[in-house]
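**Q** show me how the following folds:
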Amino acid sequence: MPTTTGVTPSPRPATDRVQIFQVSTLYGAATAAAAIDAGQFDAPGTARRVLLVSNNAEIPETAVRLETMTGYERIAARFDQVVDWNEAVHPHHPSSWAPRPEEAPLWQRVLRTAWDLGTAPVELVVESIQVHPAKALAAVFAESPVHVYADGLMSYGPTRDELPQSVACRIRRVLHLDLVPGLRPLLLTEYGVGAELVDDDAFRSVLREIAEASRDSAEDAALTAAAAAAPTALLLGQYLAVLGILTGEEEEELHVRMLRGAAAAGHRSVVFKPHPTAPASYSTALHEEAARTGVTLTVLDGPLLAETFYERCRPELVVGCFSTAMLTAAVYYGVPVARVGTDMVLGRLTPYENSNRVPLTVVGHVVPDLEGDTAPTVPGAAPEGLAPLVRAVGYCMRPTAHPGMREEAAGYVAEHAGEPGLDLHFPAERLAELELRALTRA
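**A** Just a heads-up that it's a prediction; the model follows:
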């Protein structure tokens, strides 16, 4: 399989070990790169490193490709080889394809030949082990140890689905960013997998590297123009309509509320960073609101990480719904953050097990509401009440995975009964289904 166009691989090390790093987002790739730089995957040259790129969008052909993102080549330069998972499984979709059990050994031989792996032992470094393509990789390389890196706030929630024991027993650790200092991930703990922090300085260095790459990119003019407008606030768009959480009109209004709140807080120059797949009409509505409120609006819609903007033009405020980029702004750049619509989205989230529930819970607990009475702030260490809340929500999401947390969850619900917002986290129907309401009343 050919090396990805535009990337010059490093000289191949003389080693009999192979590490395959599966990535689908630039943020995730940056996390993996930071772990490598921090020495969490051994010294350079001790293993041949393969970057496996996957595009998991619903229609990959129409989505922004990772290889086109500004800074991607800087990340890819850390690897000895770059291969494409979509090409490997074509014409199947990477989010749905998996080998039949009896075909897995054959697929391993095919991929070893295509990627020139020979007979070397393979280690897997994957994101979201509970879904494809990570699950499919683990099935193909059935004897390989697995390392999981967490791409954002979902690591603080429970494992989405039960894993085959043949996979779970091979997972060595969960590598994660310290996005909420002091809060420990719940992900994969039911299998006894420990968490390991990715070094803060290493991650910040990678983000700085990506931002430097933007100076030589096609997006440099857009960033320069955005900086010239002297913006003081950045609004983060999310594409919640495609997830069926909000309608397109509701999500458009959510972005307008972000702008309105920033204007009310005194920000006269604002940048909007839309989700790459968001409709152009979102920006149109924002421009109309900006004209009405007298705010200068710049839309930054190129293939850029929001963190690139943090490096190039340090804002005084970052606003979002529950985007990981909000916490990145606070933790790694010291930028005050505020949320809009988080409670509304949490109330709409179905089913209860939806893996966005814990990110919404975390953001709702530690980030001030822009439309409320609390000023934007830089959240510090996890407040005392956050971990018990997250654990109780995690239990209610996956009770069979964490039966030992039942009493703890019941105690939390009983202790906070009647408090505003409790039903948002623990709807009566869910408590009744788990027989927790009766237990808490006893």
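
**Q** make it CA atoms for all contacts and neighbour counts henceforth
**A** Noted.

**Q** any idea how far Ala226 lies from Met405?
**A** Separation of Ala226 from Met405 (C-alpha to C-alpha, to the nearest Å) stands at 48 Å.

**Q** more neighbours: which of the two?
**A** Counted by other C-alpha atoms under 10 Å, Ala226 and Met405 do not tie: Ala226 has more neighbours, with 22 against 17.

**Q** give me the spatial nearest neighbour of Asp151, chain neighbours excluded.
**A** Distance criterion C-alpha to C-alpha, 6 or more residues apart in numbering; nearest residue to Asp151, sequence neighbours excluded, is Gly28 at 5.1 Å.

**Q** what's near enough to touch that neighbour?
**A** By C-alpha atoms under 8 Å, 6 or more residues apart in numbering, the residues touching Gly28 are Glu127, Tyr149, Ala150, Asp151.

**Q** the third one: neighbouring residues, count only.
**A** One way to gauge burial is a neighbour count; for Ala150, by other C-alpha under 10 Å, it gives 23.

**Q** correct me if wrong: it contacts Val174.
**A** Yes. Between Ala150 and Val174 there is a contact at 6.8 Å, judged by C-alpha atoms under 8 Å.

**Q** element containing the residue lying closest to Phe426 once chain neighbours are set aside, please.
**A** Distances taken as C-alpha to C-alpha, 6+ apart put Val393 closest to Phe426, at 7.4 Å, once the chain neighbours are dropped. Using DSSP states H and E, Val393 sits in helix 386-397.

**Q** one more to line up against the first:
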Amino acid sequence: MTQVFYSSTLFGAMTLAAAVDEGRFGPHTGRRLLLVSNNAAIPEITPGVDETEGFAAIRARFDEVRSWNEIVAPLHPSDWKARQAELPMLGRLLLRDLGLGDGPAELVVESIAVPPSRTLAALIRDCPITVYSDGLMSYGPTRDPLPAEIAGRITRLLHLDLVPGLAPLLLREAGVAPQAIPDAAFAGVIDAIGAPDGLEGEAVILGQYLAALGILSDEEEAATHAAMLEAVAARGHRTVLFKPHPAAGRRHARRLRTAAEALGVDLRVAPETVPAEVCVKALRPRLVVGCFSTALVTSRRLFGARVATMGCETVLERLTPYENSNRIPATIIDATLPRLARDGSITDPPAADLPGLVEAVGYCMQSEQYPGLREAAVRYLAAHGPQARYFKSRRLSALGLVEVPPPHRPGRGGALGRLRRALTR
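**A** From the prediction side, this is the model:
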């Protein structure tokens, strides 16, 4: 029987490879088909998963690789979903196109709440579904309610154990049991990929694509990267490697070069398709800096690198709506990792009850899906207060988690009061 896997990022494909190597999908006795999708805003000019150098080390685990972009062209894979009345017909056509006969034995997807994964789950029916996590997002609540037909087929959640002791909220409302993938399996995949020639840097700056997500403006994101560079330069690092996000392109690097010249820093730029973990393993840098990238956690956990976050408080303030899926990753990073200041100083965050914080924020994000977390949220707020960094007062008030002060009523004294009474008479 055929197993169908889906991935939109090299990090996701690496996670799949680690799970395969750990035997989480059984012996390789049947056909394994990998669907890859390029979900970049303009996929025509952005390398896809199967076009990256590191993918060659993963490719052998699958018998066939197909492009979801080509199947749904000219539509964008992140936007298209079949209409309800079309599902049976399009599902049959997809099975025929993929050579799946009556359907696969298992469907393995990421980010189940949104297309393309949700689209695939609706089209490929009558088989169990395995969901694997997308980094730190597995610790947050499910983004959108899932149809019963899809939720009832999900049998497990595979995730990297990025924060030991913290249980994922993802799919908890559907009773799905999480299963951690050992660090050694993921580290083995990183070893197999290998680093390109020419990587150099005493410190590494991790780029993200916050402007593309609408969290910051282009200018603000460029200023954040420049502040990171200024901070690592203040710590005495003269050679710095900038690792752009795969979906961000090269524009961030071009802007950062100007700042590097003014600071007298030798800025090197890693290929955007090379995983950050590969860069950190090869360089063993003295410092890794980012905003709320999952690579901050993997760098510290897998390679013992010193890491620091910068700009996370601004991101937490800007994230809209409150239930934005990036809120839990940003919360975890902000609450657990040292914070880098522009002058180069690094300070540890205050001690945090991380499980309590994540459950409280998760309840505020998706209270209707996770009513069982209300008591945990009440306990956390009673113990720590409504920290403005992580909670919005309007959201807390709407959920009845804080008392709303009575509306202010003008007193009867003073000239205005006397005038009102005179007019009344």
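
**Q** returning to that earlier point: wait, the residue nearest to Phe426 of structure 1 sits on Pro427?
**A** No. Counting by C-alpha under 8 Å, Val393 of structure 1 stays clear of Pro427, with 10.7 Å between them.

**Q** so which of these two has more stuff around it?
**A** Neighbour count, other C-alpha under 10 Å: between Val393 of structure 1 and Pro427, Val393 has more, with 24 against 13.

**Q** tell me the contacts of the residue mapped onto the more buried one from structure 2?
**A** Per TM-score structural alignment, the equivalent position to Val393 of structure 1 in structure 2 is Val361. Going by C-alpha under 8 Å, 6+ apart, Val361 of structure 2 touches Ile328, Ala377, Tyr390, Phe391.

**Q** which among those end up buried?
**A** In the contacts of Val361 of structure 2, burial by neighbour count holds for Ile328, Ala377, Tyr390, Phe391, counting by 16 or more other C-alpha atoms under 10 Å.

**Q** show me what Val363 of structure 1 lines up with in structure 2.
**A** Alignment note: Val363 of structure 1 maps to Ile333 in structure 2; criterion TM-score structural alignment.

**Q** doesn't that match fall inside a strand?
**A** No. Checked against DSSP: H, G, I helix; E, B strand; the rest coil, Ile333 of structure 2 lies outside a strand; its state is helix.

**Q** and Val378 of structure 2, what's its match in structure 1?
**A** Structural alignment (TM-score structural alignment) places Val378 of structure 2 against Ala410 in structure 1.

**Q** OK, contacts around its match?
**A** Contacts of Ala410 of structure 1 by C-alpha under 8 Å, 6+ apart are Ala392, Leu436, Arg437, Leu439, Thr440.

**Q** check which helix or strand the closest residue to the first one other than its chain neighbours maps to.
**A** When the adjacent residues along the chain are set aside, Ala392 of structure 1 lies closest to Ala409, with 4.3 Å between them (C-alpha to C-alpha, 6+ apart). Take DSSP H and E as the rule and Ala409 of structure 1 turns out to sit in helix 406-415.

**Q** what packs against the following helix or strand past that helix?
**A** Toward the C-terminus, helix 406-415 of structure 1 is succeeded by helix 422-425 as the next helix or strand (DSSP H and E). Contact analysis of helix 422-425 of structure 1 by 3 or more C-alpha pairs under 8 Å, 6 or more residues apart in numbering; DSSP states H and E lists helix 342-348 as its packing neighbours.

**Q** and the aligned partner of Gly192 of structure 1 in structure 2, what does it touch?
**A** Taking TM-score structural alignment, the alignment pairs Gly192 of structure 1 with Gly175 from structure 2. Contacts for Gly175 of structure 2 (C-alpha under 8 Å, 6+ apart) come out as none.

**Q** how about the one 3 residues further on?
**A** Taking C-alpha under 8 Å, 6+ apart as the definition of contact, the neighbours of Pro178 of structure 2 are Arg156, Leu157, Leu158, His159, Ala167, Pro168.

**Q** could I get those residues as CSV with secondary structure?
**A** Formatted as CSV, these follow (three-state DSSP):
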residue, secondary structure
Arg156, strand
Leu157, strand
Leu158, strand
His159, strand
Ala167, coil
Pro168, coil
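
**Q** thinking again about what came up before, quick one: map the residue nearest to Asp151 of structure 1 onto structure 2.
**A** Residue pairing (TM-score structural alignment): Gly28 of structure 1 is matched to Gly12 of structure 2.
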